[in-house]
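> 3D model of this:
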Amino acid sequence: MTLQGVSLRIARGLFYCASRMYNRVNMDKFMLALLILSGAFILAGGIVLAIAAPRFSEPVILHVDPVIGVDRVGSVGEAIGMFGIGVVMVAINLVLAKEFLERMPRLAYVSAAAGALVALLTLVATSYVASLN
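Sure, this is the predicted structure:
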């Protein structure tokens, strides 16, 4: 299975989770929008990585410091691993938001917003690595 197929399955799972949460709990549109936004950012990051990963040549530049220059290089697997860690962090935040929604709705909103922020940062990091290489 390709990386693009995996990212599509992850995004589909996030959208499915959002729809199940909407059906099970009387959730407002703001929470649903945060969940969909997180899924869209993860999907976009996966597509960027799927398009750029075949063009990567070893070693892959992962970070550039303006003063020093290139200070972190790695393999294609490390670039994909960075994206995977971001996906896991978003999934944990969304599961926490689901669990907090019934008992502590404000904390659920904070967790869902943090998930959307982490998804956005994952998209930025993935795009940065893709543009460097």
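
> from now on I want contacts and neighbour counts done on CA atoms only, so please keep to that.
Will do.

> OK, contacts around Thr126?
45, 48-49, 79, 82-83 (Cα atoms under 8 Å, 6 or more residues apart in numbering).

> change it to 10 Å
42, 44-49, 52, 62, 79-80, 82-83, 86, 120 (Cα atoms under 10 Å, 6 or more residues apart in numbering).

> please provide the structure for the following sequence as well, for comparison with the first:
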Amino acid sequence: VKQIDGYGKGAIVGTAGELEHGALWHVPGGYAMRERLGDAKAIVPSAKKVGAFGSKLDVPLGHINAAYVRSHFDAMEVGISDGPRPDEILFCLAMTCGPRIHNRMGGLAADDIKAWDGLR
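Model (predicted):
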């Protein structure tokens, strides 16, 4: 757990559901993940959609303590071949160790986080 420095979350709601069903999980899912990782400061990036069998979701990723750390801007594709069924919701948590490979966007570096406000 100590090596994790990037995260994101997402939901794919089956076709019989509503987008809001996936949205309702974002607050408890985000707080639980942040607490488990040692009270991470940054909001957990998220995505959601309504989808059929085999739908994929690009889950956005960001740094756990500062949203402006650009080296951790990334995404992870998530999905399962036989779901979600119409009455199911696929919830996912994505976590990373380290920055995006070959990152060179500049900006705030993870080692330079100072404010500890979740942004800078």
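
> TM-score of the superposed pair?
TM-score of the superposed chains, computed with TM-score structural alignment, normalised by the length of the second structure, equals 0.31; 59 aligned residues with a Cα RMSD of 4.1 Å.

> picking up where we left off before, most neighbours, which of the contacts of Thr126 of the first structure?
Ile42 (30 neighbours; other Cα atoms under 10 Å).

> so that one, which of the three states?
Secondary structure assignment for Ile42 of the first structure (DSSP: H, G, I helix; E, B strand; the rest coil): helix.

> same question for Val27 of the second structure.
Following three-state DSSP, Val27 of the second structure is assigned to helix.

> can you map out the helices along the first structure?
Per DSSP state H, the first structure carries helices over the ranges 3-24, 29-52, 76-103, 105-132.

> who wins for proximity to Val70 of the first structure among those?
Counting by Cα to Cα, Val70 of the first structure lies closest to helix 105-132 out of the helices of the first structure; the figure is 10.1 Å.

> quick check: angle from the closest one to helix 29-52?
Taking axes from the mean of the first three to the mean of the last three Cα atoms, to 10 degrees, one finds helix 105-132 of the first structure and helix 29-52 inclined to each other by 20 degrees.

> what's the angle from helix 105-132 of the first structure to helix 76-103?
Counting by the same axes, to 10 degrees, helix 105-132 of the first structure points 170 degrees away from the direction of helix 76-103.

> may I see the buried residues of helix 105-132 of the first structure?
Buried positions in helix 105-132 of the first structure, judged by neighbour count with 16 or more other Cα atoms under 10 Å: 105, 108-123, 125-127, 129-130.
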